[in-house]
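Undergrad: just to be clear, the model below is a prediction. Sequence and coordinates:
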Amino acid sequence: MIQITRTIAIDEGELDESFVRSAGPGGQNVNKLSTAVQLRFDVRNSPSLPEGVRSRLERLAGRRLTRDGVIVILAQRFRTQERNREDARERLIALIREAAVPQAPRVVTRTPFSEKRKRRDEKARRSKTKSLRTGPIHHD
């Protein structure tokens, strides 16, 4: 089990890792070894995630989320498969932790009367300034 928060843990069996050729650092190794990690996590079918976290995670994942609701994380920053594997898992955990924090509801407030008065006074001042810019009126 991978512990995400105090209440959320996902089973390692829910993660699907495949190794692909990396485009990152590695010299000639990059042509011979598959060091990049492609981590897949099925958000929609995960029994470990509460519904609220699931929906927030889908929004946060952005373009990493497929049509089927699978998050795909590609890690190729490092030269070794093991470090890339750790990096991919850390990024997934960070994403789920971010989704686990519920967004505080917006509290609707009224605009204070003093702000409305300040805005009106400023508009009147600007109007007067602009009206003074007109040229003299000529009567023929």
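TA: Perfect, thanks for sending it. Please read all numbers here as calculations on a predicted model, not as lab measurements.
Undergrad: make it CA atoms for all contacts and neighbour counts henceforth
TA: Fine.
Undergrad: strands along the protein, start to end?
TA: Listed in chain order, the strands of the chain (DSSP state E) span 2-3, 9-10, 15-20, 36-42, 70-75.
Undergrad: just checking, what packs against the longest one?
TA: This means strand 36-42. strand 15-20, strand 70-75, helix 81-100 (3 or more C-alpha pairs under 8 Å, 6 or more residues apart in numbering; DSSP states H and E).
Undergrad: grab the nearest non-local neighbour of the most centrally placed residue in the chain.
TA: The centre of the chain sits closest to L60, judged by C-alpha atoms, centre = their mean, with a distance of 4.3 Å. Of all residues not flanking L60 in the chain, A99 sits nearest, at 7.1 Å (C-alpha to C-alpha, 6 or more residues apart in numbering).
Undergrad: pasting the second one now:
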Amino acid sequence: MKNFSKELSFKTSRSSGAGGQNVNKVETAVTVLWEVNASVFFHEEQKALLLDKLKNRINAEGVLFLTVSESRTQLMNKNKAIEKIIELVNKALIVPKKRTATKPSRAQKQKRLDSKKKLSDKKENRRFKL
């Protein structure tokens, strides 16, 4: 993933929320930007998969962005942003395994019918009989 992290660019901004003078003076929030189509680390099928799965986080120019302002220091936020974007990309690249359709076995069908019959008998016994 070292090659991938070289393609990232960063922008800093002031964090929002409580924090007093530190928030007002220091730019601790970090936005990590990555141009998906310009990446040399992934091949075309992977890029298409990333563009499809992360379309809510990718802007019109094809730039994936993520803002982190959890920590009070810029360096920690930068490291967290790198971790999060790598995790995001790794999750997006996972292709789910196709489910093969199967029929229930005869024993499973019989078990289901037996449980239905048992419940029916239980309810039948609750009825008031004259």
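TA: Arrived safely, thanks for sending. Because the structure is a prediction, the values reported are computed rather than measured.
Undergrad: about what we covered before: winner for burial among the helices and strands packed on strand 36-42 of the first structure?
TA: Ranked by mean neighbour count, these are led by strand 70-75 with a mean of 21 (mean count of other C-alpha atoms under 10 Å).
Undergrad: what does that one rub up against?
TA: 36-44, 61, 64-66, 84-85, 87-88, 91-92 (C-alpha atoms under 8 Å, 6 or more residues apart in numbering).
Undergrad: how about 10 Å then?
TA: 15-20, 22, 24, 35-46, 57-58, 61-66, 81, 83-89, 91-92 (C-alpha atoms under 10 Å, 6 or more residues apart in numbering).
Undergrad: for the helices and strands packed on strand 36-42 of the first structure, which one sits closest to Q3 of the first structure?
TA: Q3 of the first structure sits nearest to helix 81-100 of all those, at 8.6 Å, using C-alpha to C-alpha.
Undergrad: pull the distance from the closest one to the chain's centre.
TA: 14 Å (C-alpha atoms, centre = their mean, to the nearest Å).
Undergrad: please say which position in the first structure A81 of the second structure maps to.
TA: Under the alignment (TM-score structural alignment), A81 of the second structure pairs with A88 in the first structure.
Undergrad: residue contacts, the aligned partner of E27 of the second structure in the first structure?
TA: Per TM-score structural alignment, the equivalent position to E27 of the second structure in the first structure is S34. Shown in contact with S34 of the first structure (C-alpha under 10 Å, 6+ apart): 18-23, 76, 79-81.
Undergrad: distance to D11 of the first structure added to those residues, as a markdown table?
TA: What follows is the contacts of S34 of the first structure, written out as a markdown table (distance: C-alpha to C-alpha, whole Å):
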| residue | distance to D11 of the first structure |
| --- | --- |
| S18 | 17 |
| F19 | 20 |
| V20 | 23 |
| R21 | 27 |
| S22 | 27 |
| A23 | 30 |
| Q76 | 24 |
| R79 | 27 |
| T80 | 24 |
| Q81 | 21 |
